[in-house]
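Q: Give me the fold of what follows.
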Amino acid sequence: MPSQGVSVSLDPLALRYLDHVRFEKRLAERTCTLYRLDLERLSAMAAEASVALTAVQPIHIRRWVAQMHSAGRSGRGIALILSGWRGFYTWLGREGRVSSNPVQGVRAPKVAKPLPKALGVDEAVQLAEHEEAQDAPWLEARDAAMVELLYGCGLRVGELTGLDVVPSDTALQQGRGWVDLQAGEVQVQGKGGKRRTVPMGSQALAALERWLAVRSQVTGMLNAPVPGASSASLALFAGRHGTRLTAQSIWQRLKRRSLLAGLATPVHPHMLRHSFASHVLQSSGDLRAVQELLGHANITTTQVYTRLDFQHLAKAYDAAHPRAKRKG
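A: Reported below is the predicted structural model:
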């Protein structure tokens, strides 16, 4: 099997195809180089099997996919190679050199979907209870409230940045959410314009009240709607200049806070959403409720957290059950 550093003599048809993608389709040079590597790999495998490129059958392609997979190539890498081969045989079909595309029905091995990263309960509490003495009091109050809403309510970072202090006609028109302190709820505008109501826990509510007590003093922003108020002036979370915080700013603040809190892994906003879902599911076992809290349209999206929950149970079993430990 050729490596990237070895040049393989290519069939004239393969060379014509490379000219086609370079000059007629005008693909980028890097893409053309990758196509050539794919065709070198195909040519080497066909030569080893003593079969002409125009005589390759689906059984050959499947065998070569299995060889690449057993050699350690990832499913994603194989899928990219198959895409290159599929394009070559599509072109051969248009040129009248093959009657069918041998790659058409072949798929790469499925890539194992990685589990979402979630903090342990102790780590999440450690982050939420951390107080940063180096920051100004108002900045600490703001960041603490952001952490409590991300972890305590399972919000997406875009939902967090879109929160206003109060409801307004502008918020409704522009698809933003708001907090309802009296009801202890967050009104969220989620994906696909879907609105949902998320309850706030006592810690999130207390943190939010501390932030709102200093918010208007620091940023000069409004805590009540007025006619013609701008989106920025009603933003729940704002920076020093009174502008609505961006998702990037929240990522940076959360990463900094997690490192200062002594966590081994830098934390990002979606990790707190995963942690929220995993911890609620561990405690309640109510998958449907977690689906509603997260705003998932399909429960299959939520079911990934059952795998996280099983990992938690498996670790507890391995640590505690006398028959789980191997002798010696």
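Q: alpha carbons only for contacts and neighbour counts from here, please
A: Noted.
Q: how close does residue 304 get to residue 294?
A: 13 Å (C-alpha to C-alpha, to the nearest Å).
Q: who has more neighbours, the two?
A: Neighbour tally, residue 304 and residue 294, criterion other C-alpha atoms under 10 Å: the higher count belongs to residue 294, 23 against 17.
Q: how close does the more buried one sit to residue 310?
A: Residue 294 is 20 Å from residue 310, where distance means C-alpha to C-alpha.
Q: who's in contact with stretch 307-326?
A: With contact meaning C-alpha atoms under 8 Å, 6 or more residues apart in numbering, stretch 307-326 is reached by 115, 278, 281-282.
Q: In helices only, show me those residues.
A: Taking DSSP state H, the ones among these that sit in helices are 278, 281-282.
Q: where do the strands sit along this protein?
A: Listed in chain order, the strands of the chain (DSSP state E) span 163-164, 177-180, 185-189, 195-199.
Q: Off-centre distance for the second one?
A: Spelled out, that is strand 177-180. 25 Å (C-alpha atoms, centre = their mean, to the nearest Å).
Q: got it, and the last one?
A: Shown here is strand 195-199, whose average C-alpha point lies 22 Å from the average C-alpha point of the whole chain (C-alpha atoms, centre = their mean).
Q: Following up with a second sequence; could you model it the same way so I can compare the two?
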Amino acid sequence: MTLVTQAPASSLDPIQLVLDSVTSPLTKAAYRTALTGFLGWWTEQGSPPLSKAVVQRYVTVLVADGRSSASVNQRLSAIRKLVREAADNGQLGIFEAESIARVKGIKKQGQRTGAWLSRTQAQELLLAPDVSTLRGLRDRALLAVLLGCGLRRSELVNLTFEHVQQREGRWVVLDLTGKHGRTRTVPMPGWCKAAVDAWITAAGLSTGHLFRPTAPRGSKVLARSSLSHEAVALIVRKYGTQVGRSNLTPEGVSLAPHDLRRTFAKLAHKGGAPIDQIQLSLGHASIQTTEVYLGVDQNLENAPCDVLGLSLKGG
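A: Next up is the predicted model:
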């Protein structure tokens, strides 16, 4: 299939052009899904010449289907990337690509803050794995790193022994490369390091990736170098269900790895950690993003109206 409207024909796969231009496995998967859906719809429409009007029509279809603003905007981001790559490789005219890139996304109404656990729930989750088994030791260490360091799922699966170092008298995850290539160092609590040590000692690991797949019965480590993103999600969901947190929201969304990242931020903030230090641990470019993770609790004991400094006595 070709996207050409005015430029010479090309045999290059338009989706592969986009996938080759990004590095994150999660971004590749999201873009593949988004572009497969768009190009499927486009083909059903008779493959009309790509234009701003065609993409705007597709956005209207997505909204009519009940897609959230985040879902629509993610798909639109993939389409923008597609037309830019297609234009750069002679599959689409420059004018069409630039006009499509100007298609506006859907404005978000409010801000979804996601889900997080209370301290009691987080503690229960941490103690849920059966540590008499090798797999249970691994799962406890995995949950400990997600809760204790606030790592993203992609960061966890790429975590290696070289990342865990001592600096200034404490254990840290050193020079971790996260989203958008930003590098940071994340402090690691002692109980988290203890959980990791118990796992790697039992597994006989000393180099390479920290978290590995285990045999079906959890009796030994498999040869594969690291866990998959899907495996991490399944592990978190499993123990979330086990401790009665399978439905964290009214929509019935299961416990996810990112919820533990939010939990790290929420518990740290409640414990008195400065928000700028939480931001550094999470690797957020903007403190506003960190504030979204924290959410806002209404405090009726110390309300804003109590500090206005006004009274009926005057003076």
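Q: hmm, back to that, would you mind listing which of the contacts of stretch 307-326 of the first structure are buried?
A: Applying 16 or more other C-alpha atoms under 10 Å to the contacts of stretch 307-326 of the first structure, the neighbour count classes 278, 281-282 as buried.
Q: Closest to residue 17 of the first structure out of these?
A: Comparing those against residue 17 of the first structure with C-alpha to C-alpha places residue 278 closest, at 50.4 Å.
Q: The closest one touches residue 305, doesn't it?
A: Yes. Using C-alpha atoms under 8 Å, residue 278 of the first structure makes contact with residue 305 at a distance of 5.7 Å.
Q: Reformat the strands of the first structure as JSON lines; add distance to residue 75 of the first structure and mean neighbour count.
A: Shown next, in JSON lines, are these (distance: least, C-alpha to C-alpha, whole Å; neighbours: other C-alpha atoms under 10 Å):
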{"stretch": "strand 163-164", "distance to residue 75 of the first structure": "40", "mean neighbour count": "25"}
{"stretch": "strand 177-180", "distance to residue 75 of the first structure": "40", "mean neighbour count": "24"}
{"stretch": "strand 185-189", "distance to residue 75 of the first structure": "36", "mean neighbour count": "21"}
{"stretch": "strand 195-199", "distance to residue 75 of the first structure": "37", "mean neighbour count": "17"}
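Q: Stretch 171-191 of the first structure: end-to-end distance?
A: Terminal residues of stretch 171-191 of the first structure lie 16 Å apart, using C-alpha to C-alpha.
Q: neighbouring contacts of that stretch?
A: In contact with stretch 171-191 of the first structure (C-alpha under 8 Å, 6+ apart) are residues 159, 162-167, 193, 195-201, 205, 231, 236, 295.
Q: Need the counterpart of residue 201 of the second structure in the first structure.
A: Residue pairing (TM-score structural alignment): residue 201 of the second structure is matched to residue 213 of the first structure.
Q: go on, residue 272 of the second structure?
A: Match for residue 272 of the second structure (TM-score structural alignment): residue 284.
Q: Residue 139 of the second structure now?
A: So, by TM-score structural alignment, residue 139 of the second structure is matched to residue 143.
Q: shouldn't that match be in contact with residue 253?
A: Yes. Residue 143 of the first structure lies in contact with residue 253 (C-alpha under 8 Å); the separation is 7.4 Å.
Q: which of these two has more neighbours?
A: Neighbours per residue, other C-alpha under 10 Å: of residue 143 of the first structure and residue 253, the larger number sits with residue 143, 23 against 17.
Q: For the more buried one, give me its contacts.
A: Applying C-alpha under 8 Å, 6+ apart to residue 143 of the first structure gives the contacts 253-254.
Q: which stretches of the stretch 101-250 of the second structure form helices?
A: Taking DSSP state H, counting those that start in this stretch to define them, one finds helices in the stretch 101-250 of the second structure at 119-126, 134-149, 153-157, 190-203, 229-242.
Q: what does the third one rub up against?
A: Outside of helix 153-157 of the second structure, the residues within contact range by C-alpha under 8 Å, 6+ apart are 26, 145-146, 176-178, 209, 211, 226-229, 232, 257-258.
Q: how close does whatever residue of the first structure lines up with residue 125 of the second structure get to residue 319 of the first structure?
A: With the correspondence set by TM-score structural alignment, residue 125 of the second structure lines up against residue 127 in the first structure. Applying C-alpha to C-alpha, the value for residue 127 of the first structure to residue 319 of the first structure is 25 Å.
Q: more neighbours, these two?
A: Taking other C-alpha under 10 Å, residue 127 of the first structure and residue 319 do not tie; residue 127 has more neighbours (24 against 11).
Q: If we ignore the residues flanking it in sequence, what's nearest the aligned partner of residue 260 of the second structure in the first structure?
A: The equivalent of residue 260 of the second structure in the first structure is residue 272 (alignment by TM-score structural alignment). For residue 272 of the first structure, ignoring the flanking residues on the chain, the nearest one in space by C-alpha to C-alpha, 6 or more residues apart in numbering is residue 151 at 4.9 Å.
Q: Would you confirm that that neighbour contacts residue 278?
A: No. In this structure residue 151 of the first structure lies outside contact range of residue 278 using C-alpha under 8 Å: 10.7 Å.
Q: How about residue 52 of the second structure: what's its closest non-neighbour residue?
A: residue 100 (4.4 Å).
Q: Figure out the helix or strand that that neighbour lives in.
A: Assigned by DSSP states H and E, residue 100 of the second structure falls within helix 94-101.
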